[in-house]
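>>> got a predicted structure plus its sequence, pasted below:
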Amino acid sequence: MGFCSQHGKGRIVQVGGQYLYRDLIQQLKQLQCTYSQLDVLEIGRSVMGKPIHCLRLGTGPRAIHMNASVHANEWITSPLLLRFVEEIAASSVVASERWSREASSWLKEVTLWAVPMVNPDGVNLSQEGVTSAHVNADELLSWNKGSTDFSRWKANIHGVDLNDQFPAYWEEERTRRGIIMPAPQDYGGTAPLTEPEATALAELTRWESFELALSLHTQGKEIYWNYRDLEPDDSQTLAHRFAYASGYRAVKLTASDAGYKDWFIKEFRRPGFTIEAGEGVNPLPPAEFENVYAEVSELLAEAMRT
């Protein structure tokens, strides 16, 4: 356990030139070692067998969910969410931390369930390209139109877009997309919840019955809060609170189905949000991490106050 960081000695969650699944695992081990109040659970496995981890922080009766890296090339959302969990944990035990005055009360009122990397196979593929580990290398290259550059890949390793996998007017989304075979993005599969990553997220959500859910994506500095007028009355108010805290725009989105946020609203009639973090092009450059985190963390902290 000699790798354990000490409180106040700098952040564990950092981003270098890339952020792979192994970086997540290394940082999770350090966080577990440093913060005894943080539980790390396995909620499922990816197509390639990688454990999909969920972090549980707090003991409060109100369950809140946050997830990241549903889309492979939006991998910067993983350290964004993980850094937030780290700062909350630090603030609950160290008096000089950013949210020290609030964190302890948050964690008595709320239990935060955070899944920082929903799509680990895709995250690695988007940054490393096809490697010897990929038994479907020829298919991946074919689906990527022969290119070895996977930096714009959003799907999982089956070529299925996980944010088109949820049973919320899935058929309409498939028709609108017009994509009928595996692809870097926008292919919703042969049916809802065929992919283990989407299934793991759906099962966790059903089991824990979250009051509020946020899914981190990139980019555009926008907050999507509605779905086919099925959202509860306070969703727009919450979206404007998040917008005020972060400087992002609350946007009423139409002509979009089958996403996690869509399904959460449809299934539970509770507030669900897609957060489009940062601005520019996907993938966002790692050099933007700290600036984007400064914005997103204020939004996530506001969610803890709801």
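Yep, that arrived.
>>> contacts and neighbour counts: CA atoms only from here.
Will do.
>>> ok, which stretches of this protein are strands?
38-45, 51-57, 62-68, 110-115, 212-218, 222-224, 249-251, 272-277 (DSSP state E).
>>> tabulate these (CSV), appending distance to Ala303 and mean neighbour count.
As requested, these are exported to CSV (distance: least, Cα to Cα, whole Å; neighbours: other Cα atoms under 10 Å):
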stretch, distance to Ala303, mean neighbour count
strand 38-45, 19, 17
strand 51-57, 14, 22
strand 62-68, 8, 23
strand 110-115, 10, 23
strand 212-218, 8, 24
strand 222-224, 13, 24
strand 249-251, 14, 19
strand 272-277, 10, 26
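>>> also this one, for the comparison:
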Amino acid sequence: MQAGDTYAGVAARFRLTVEELTASNPEADPRRLRIGQTLIIPQAGPVSAVDCGRPYGYTEMMEDLSLLGRMHPFLEITSLGRSVMGREIPLVRIGSGPKEVHYNASFHANEWITSLLLMRFLEAYAGAYADGLTLQGQEVRTMLQSTTLWLVPMVNPDGVELVLRGAAPDHPYYSELLEYNGGSCDFSGWKANIRGVDLNDQFPAHWEAERDRRDVPGPGPRDYTGAAPLTEPEAAAMAAFTRSRPLALVMAFHTQGRELYWNYRDLEPPEAEALAERLALCSGYRAVKLTGSDAGYKDWFIQEFRRPGFTIEAGFGVNPLPLSQFPRIYDELLPLMLEGLRL
């Protein structure tokens, strides 16, 4: 038990009833718990910290990161920066190897299922390391010694919360959001951040060409590039982090289409296409040479560093994808995420 823990809170964290926890701790008095006291957690099977059966927002992610940090002290959980509304944007480091790789998710608010994807992967990867197990036949401890993985599981926390929970009249951006959304209180189709800027159109990689192509005059649910590159704190934080590390490879997870994009204006390194084919082979996704798209995070990374960058379009259908697709998405992309650490 640590400061702030409660008996009911511990039960909920491990998906137990209070009665189940009590049965395993008959000598514990729930009203007189001590810091440092040990409780026994009954475990008939593996306990998952990340609940994949519910909509996954910022609150759920932060609770899960707190739990995973306690379970696995070797995880380094820090902050990338803050969103427009002041929410911390978590940055997770796992591994200590000289090769550094970065994965991110939820640039777009209604693609929040990608945050669940990265969090479930983090739990599985960290758990396999802690228990000395393999994951998909890969020796995880060896991988962590050779590769450092940096995860940003939710780039756009304000937008994700808007999609999942809407905006009440006391929301600080309530009036603007209704105006941007055409008067509708249904924000399920919202991609942008809370100021109506598409964060994946914010990077200085032929930004003007993307602005003119989009031709969206002002803030809204999607496709507004902003007044200039990197005006939004979330995009600026991502750029600052990326410049601060010698990243060998990046992957940005989006939905949908079951495709992966690997090129940018012929600036990608010579090996990029072959690497994309390896990722396609292990996931069943189609590697696509994309044209007519600029100002995205992957585009900017390739332009700035001339290293491999990939956009992964998970699942298939209409955003936001239903949770019923999650098991298939995870099964398809677990091999891809592991392969990304080996490329």
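Thanks, I have the structure now. Everything numeric in this text was worked out from a predicted model, so none of it was measured.
>>> circling back to that earlier point, among the strands of the first structure, which is nearest Glu195 of the first structure?
Shortest separation from Glu195 of the first structure across the strands of the first structure is recorded for strand 38-45, at 10.1 Å, computed as Cα to Cα.
>>> what span of the second structure is the closest one aligned with?
Counting by TM-score structural alignment, strand 38-45 of the first structure pairs with residues 75-82 of the second structure.
>>> for stretch 234-249 of the first structure, same thing?
Residue span in the second structure matched to stretch 234-249 of the first structure, by TM-score structural alignment: 271-286.
>>> repeat that for stretch 146-162 of the first structure.
Taking TM-score structural alignment, stretch 146-162 of the first structure hits residues 183-199 over in the second structure.
>>> cool, and stretch 182-190 of the first structure?
Mapping stretch 182-190 of the first structure onto the second structure (TM-score structural alignment) gives residues 219-227.
>>> on that earlier part again, list the buried residues in the match of stretch 146-162 of the first structure.
186-199 (16 or more other Cα atoms under 10 Å).
>>> turn those residues into TSV, columns for distance to Ala11 of the second structure.
Compiled in TSV, those are given as follows (distance: Cα to Cα, whole Å):
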residue	distance to Ala11 of the second structure
Asp186	35
Phe187	33
Ser188	32
Gly189	35
Trp190	35
Lys191	35
Ala192	36
Asn193	35
Ile194	35
Arg195	38
Gly196	39
Val197	40
Asp198	39
Leu199	38
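>>> tell me the one of these nearest Gly45 of the second structure?
Looking across those and measuring by Cα to Cα, the closest to Gly45 of the second structure is Ser188, at 35.3 Å.
>>> who touches that closest one in this structure?
Counting by Cα atoms under 8 Å, 6 or more residues apart in numbering, Ser188 of the second structure touches Asn110, Val163, Leu164, Pro320.
>>> out of those, which are buried?
Neighbour-count burial (16+ other Cα under 10 Å) applied to those gives Asn110, Val163, Leu164, Pro320.
>>> for the third one, which residues are in contact?
What that stands for is Leu164 of the second structure. Shown in contact with Leu164 of the second structure (Cα under 8 Å, 6+ apart): Pro55, Gly57, Phe187, Ser188.
>>> that one maps to what in the first structure?
By TM-score structural alignment, Leu164 of the second structure lines up with Gln127.
>>> what about the longest helix belonging to the second structure, how far off from the first structure?
Longest helix of the second structure, by residue count under DSSP state H: helix 113-131. Mean deviation of helix 113-131 of the second structure relative to the first structure after superposition (mean Cα distance after the TM-score superposition for the first structure): 0.9 Å.
>>> quick one, that helix and strand 147-152 angle?
Helix 113-131 of the second structure and strand 147-152 meet at an angle of 140 degrees, taking axes from the mean of the first three to the mean of the last three Cα atoms, to 10 degrees as the criterion.
>>> compute the inter-axis angle for helix 113-131 of the second structure and strand 247-255.
Here the directions of helix 113-131 of the second structure and strand 247-255 differ by 130 degrees (the same axes, to 10 degrees).
>>> if you count neighbours, what's buried in helix 113-131 of the second structure?
Within helix 113-131 of the second structure, the residues scored as buried using 16+ other Cα under 10 Å are 113-129.
>>> got a list of what Glu109 of the first structure touches?
Neighbour list for Glu109 of the first structure: Gly58, Thr59, Gly60, Pro61, Arg62 [criterion: Cα under 8 Å, 6+ apart].
>>> okay if I get those residues as a markdown table plus distance to Thr175 of the first structure?
Below are these laid out as a markdown table (distance: Cα to Cα, whole Å):
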| residue | distance to Thr175 of the first structure |
| --- | --- |
| Gly58 | 42 |
| Thr59 | 43 |
| Gly60 | 42 |
| Pro61 | 40 |
| Arg62 | 37 |
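>>> what's the ChimeraX line that selects buried ones from those residues?
To isolate the buried ones among the contacts of Glu109 of the first structure in ChimeraX, judged by 16+ other Cα under 10 Å, type:
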select :58,62
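>>> going by distance to Ile275 of the first structure, which of the contacts of Glu109 of the first structure wins?
Using Cα to Cα, these come closest to Ile275 of the first structure at Arg62, 20.9 Å.
>>> please report how far the alignment partner in the second structure of the closest one lies from Leu333 of the second structure.
Aligned counterpart of Arg62 of the first structure in the second structure: Lys99 (TM-score structural alignment). Distance of Lys99 of the second structure to Leu333 of the second structure, computed by Cα to Cα, to the nearest Å: 21 Å.
>>> please apply the same query to Leu164 of the second structure.
24 Å.
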